[in-house]
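Enquirer: need a structure here:
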Amino acid sequence: MGNLKIYPQKLQGEVKIPPSKSMAHRAVICAALGDGASRVTNIDYSDDIIATIDAMSSLGAVITKKEEYLEVTGIKSTANKVNDQIKEERTIDCNESGSTLRFLVPIAALFDGVNRFVGRGNLGKRPLDTYYNIFNEQGIKYTHKEGILDLKTEGKLKAGEFRLKGNISSQFITGLLFTLPLLDGDSKIIITTQLESKGYIDLTLSAMKDFGIDVINKDYEEFIIKGNQTYKSRDYRVEGDYSQAAFFLSADALLNNVVVNDLKTDSLQGDKEVMDILERMGVSFKNKNNGLIGEVDNNLKATIIDGSQCPDIIPVISLAAALSEGTTEIINAGRLRIKECDRLAAVTSELNKLGAKIIEKEDGLIIEGVTKLKGDVEVWSHKDHRIAMTLAIASTVCDSPIILKDYECVSKSYPEFWKDFKNVGGSFDEWNMGK
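Expert: All right, here's what the predicted structure looks like:
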């Protein structure tokens, strides 16, 4: 992995935000489970999306990557019909994508044979007990290894009643929502605790509805799913990604001047919360050149930020909080510890190197605002795309250059980030640590 020397430079210009990774995962899966040929447009081939494309291909979908769109011929699966292309044993490589893993585990249980899930990085540390409990109840065979992802499953999922905790990860609920409509029988998902990340469930239900699947949502406490439904093929455009827009909207909060394009104003994405949080801190958003820009009249103000519904934007919001007046508290953010890295620890370590005053708590952060950040230090992405992009935005308010280690990890979600950063005035050089 390489290193960048990033110079303190204000950003100005326009950025077309890449398509939503969350919606792209869902569109690929719905199309691949469909009954014909679909076309998915405005898709970015990040590492995570490629993982989902390859995973659905391993289950029998025929997916062709074009430069401007994705062609998907669906598996045409139901509980009573197994695609002839499905092998008795298949390997599903999830790379480092938690969404791919947790979405695909129940989907793969639609088919006969053995499924082997493999991956890299911290993926093996992400808990899967929710599925193990279901496997035990339904007699589905499985083996797994501790600390690394090497999970084997054998057996088909059966319709019924599924009781899930809502404070672990909405990805388990999404995985079952994708799968249960295809089973021979009706099912119910009962949420036994308060549901976090409701926005992600909204995205799942929206995508499923677009592809012809009906689910009854009873106030996020129960989901009623009729069996023997069919995903319908269609053309689908993926909307822009608020979790990626958060970096440039936060840059605007730090007195940069970036117009962010291709955001859906009525989006269901939970990470749209970035706008509400920044507005509470003193940012006003305006339309400019058919895009969105944030403006600040006075100093940013501290606030309380609940990370339970929008964990992916917490790293860059922590940066804005570090330069706000007063003390910001981030609460209900414990799940950040089991992302690509321990993001609470990484944010604390790396921003404090730059002069921030952050105290790490078990499930959150206490951030005492400072007036400026320093440079002339080496910081590390922790090989986490969101930490790398946060540090890039931090460089714009440092008083001297910083050295960022392992910058390429942005390919996980935003392969064109450094190109976009440079196009709006970001300045950096490859850096040889031996010099």
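Enquirer: Could you use CA atoms for every contact and neighbour count after this?
Expert: Noted.
Enquirer: quick one, helices of the stretch 1-150 of the chain?
Expert: Counting by DSSP state H, counting those that start in this stretch, the stretch 1-150 of the chain has these helices, from start to end: 21-32, 47-58, 98-108, 129-138.
Enquirer: got the contact list for the spatially closest residue to I92 that is not a sequence neighbour?
Expert: The shortest distance from I92 to any non-neighbouring residue, by CA to CA, 6 or more residues apart in numbering, is to F117 (4.9 Å). The contact partners of F117, by CA atoms under 8 Å, 6 or more residues apart in numbering, come to T91, I92, D93, C94, L101, L149, D150, L151, K152.
Enquirer: Also this sequence, please, to line up against the first:
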Amino acid sequence: MRGTAQWLPASKSISNRALIINALAGGTSDLHNLSDANDTQLMLRLVNSNDRVIDVEDAGTTMRFLTAYFSVTRQAKVLTGTQRMKERPIALLVDALRALGVEIEYLEKDGYPPHEIKSFAGQKVQHISIRGDVSSQYISALMMIAPTLPQGLTLVLTGKIGSRPYIEMTVALMKHFGAQCTFVDNKIVVPHQAYRPAEFTVESDWSAASYWFSFAALAQDAEILLPRLSLDSLQGDSKIVEIMKTLGVQAVLENGLLKLTKTAHQKELHWDFTHCPDLAQTVAVICAVKGVTGHFTGLESLRIKETDRIAALQNELRKIGADLREDDTEHWTLIPTTSALPTSAFFNTYKDHRMAMAFAPLAMLMDVELEKPEVTRKSYPNFWKDIISFNVPATEV
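Expert: As a prediction, this is how the structure comes out:
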């Protein structure tokens, strides 16, 4: 398998943060290479929307960031989304915003969208404690609005801190746009200050790149080139380079491109996904078919994603003779298949873009059919075009 990924998307995590901060800075920054992922295109359209009802569809980041943004900019809005979005909790963020002085009401089920932002009379508190183990997006949402608060904001993160690189990404972007922010141990301190417009270029998405590591791992031979990736990335999912050394893929930068080639793989992988949970599905599938026993921690947040990703993985891995065993509330064991793979299989995607892309590389080994493959538009709209350009066999989409 040889070639270059022509349409590797820009990072939607970075793009969505840049769009919120730019809006808070007055909306005049020059932003380059924004992601074409549906989540980012929604953010681009909705952040300046005059509509009373804001439909974020299935975009969790967009829901959380816009809830905070509309609150401090005193915009009366109703935020809603798909049925799955209405099942994804938002209480921690709403509770924090209410403590700050925002009036928000739930319209259906307490703790879940849809919700209505009514008013923001003024800042009531300067310190907020919030759990660090549920979603870093709640924390980033509060961080980005903090400079606009008259008293600034100090956040104390309680318990285990998950997805720490995403919080550090937010710190870095805030600083790029002129706002000072310190993140030490479990405390984030943001003084009152003004953002400044700035030129900014978004790097390629490491989450999207991870699927090409998977293709390389499962191909008989591989030389895959990936554009616009930095080994010093702000993105937590750049850890895929380290993970894939164990699973048989070497990554080196050559002439501005990241080159993936095959190497020998080990028989066991121990990994904590606390700070890169979006890689878990991809890694689980690779381990399953390469005979690698996985010892995983940090999967807790997967239960509140686009679907319950732990249950979804368990269901679909069994179709190829593998399993993800929950040893206790913090530890999982990936049991690889010990028998020959079926010649073909149909995989459900659960309306989850990462389920579709995690299982697609199995086409290197068997005939693969995927339910609703169009779900990849959420983060990687041109995924199937890249698949075709590499002449990947036997994938029915």
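Enquirer: TM-score of the superposed pair?
Expert: Comparing the chains after superposition, counting by TM-score structural alignment, normalised by the length of structure 2, produces a TM-score of 0.91; 388 aligned residues with a CA RMSD of 2.2 Å.
Enquirer: which residue packs closest to V370 of structure 1, ignoring adjacent ones?
Expert: For V370 of structure 1, ignoring the flanking residues on the chain, the nearest one in space by CA to CA, 6+ apart is L323 at 5.2 Å.
Enquirer: picking that back up, and the residue nearest to I92 of structure 1, how close does it get to D420 of structure 1?
Expert: Between F117 of structure 1 and D420 of structure 1 the distance is 34 Å, computed by CA to CA, to the nearest Å.
Enquirer: aligned partner of I216 of structure 1 in structure 2?
Expert: Under the alignment (TM-score structural alignment), I216 of structure 1 pairs with T182 of structure 2.
Enquirer: same deal with R337 of structure 1?
Expert: When structure 2 is aligned by TM-score structural alignment, the residue opposite R337 of structure 1 is R303.
Enquirer: wait, doesn't that match sit right on L313?
Expert: No - using CA atoms under 8 Å, R303 of structure 2 makes no contact with L313, being 10.9 Å away.
Enquirer: neighbour count winner among these two?
Expert: L313 (22 against 14; other CA atoms under 10 Å).
Enquirer: can you tell me the helix or strand for the more buried one?
Expert: Using DSSP states H and E, L313 of structure 2 sits in helix 309-317.
Enquirer: Can you name the next helix or strand after that helix?
Expert: Elements were assigned by DSSP H and E; along the chain past helix 309-317 of structure 2, the next helix or strand is strand 323-326.
Enquirer: so how far does that following strand sit from its counterpart in structure 1?
Expert: With the two structures superposed, strand 323-326 of structure 2 lies on average 3.7 Å from its match in structure 1, counting by mean CA distance after the TM-score superposition for structure 1.
Enquirer: Show me what the helix or strand that that strand is followed by is packed up against.
Expert: Read in the C-terminal direction, the helix or strand following strand 323-326 of structure 2 is strand 331-335, with elements assigned using DSSP H and E. Judged by 3 or more CA pairs under 8 Å, 6 or more residues apart in numbering; DSSP states H and E, the packing partners of strand 331-335 of structure 2 are helix 280-290, strand 293-297, strand 323-326.
Enquirer: Return the list of helices and strands in contact with the second one.
Expert: Taking 3+ CA pairs under 8 Å, 6+ apart as the contact definition, the neighbouring helices and strands of strand 293-297 of structure 2 are strand 268-272, helix 280-290, strand 331-335.
Enquirer: Just the residues contacting it, thanks.
Expert: By CA under 8 Å, 6+ apart, the residues outside strand 293-297 of structure 2 that reach it are 267-274, 284, 287, 330-336.
Enquirer: do the same with the longest one
Expert: Contacts to helix 280-290 of structure 2, defined as CA under 8 Å, 6+ apart, come from residues 210-211, 214, 217-218, 247, 273, 293-294, 299, 309, 313, 317, 322-324, 334-337, 341, 354-355, 357-359.
Enquirer: Helix, strand or coil: sort out G166 of structure 1 for me.
Expert: Using DSSP: H, G, I helix; E, B strand; the rest coil as the criterion, the local structure at G166 of structure 1 reads coil.
Enquirer: how big's the offset between the helix or strand hosting D252 of structure 1 and structure 2?
Expert: Following DSSP H and E, the helix or strand that holds D252 of structure 1 is helix 242-253. In this overlay with structure 2, the average offset of helix 242-253 of structure 1 from its partner residues is 1.0 Å by mean CA distance after the TM-score superposition for structure 1.
Enquirer: if we can go back for a sec, mind listing what's buried in the helix holding L313 of structure 2?
Expert: Judged by neighbour count using 16 or more other CA atoms under 10 Å, the buried positions of helix 309-317 of structure 2 are R309, I310, A312, L313, Q314, N315, E316, L317.
Enquirer: again, but for stretch 233-244 of structure 2
Expert: By neighbour count with 16+ other CA under 10 Å, stretch 233-244 of structure 2 contains the buried residues S233, L234, Q235, G236, D237, S238, K239, I240, V241, I243, M244.
Enquirer: Translate the last one into the numbering of structure 1.
Expert: This points to M244 of structure 2. The pairwise alignment with structure 1 assigns M244 of structure 2 to L278, based on TM-score structural alignment.
Enquirer: just the first one next, same as before
Expert: Matched to structure 1 by TM-score structural alignment, S233 of structure 2 sits across from S267.
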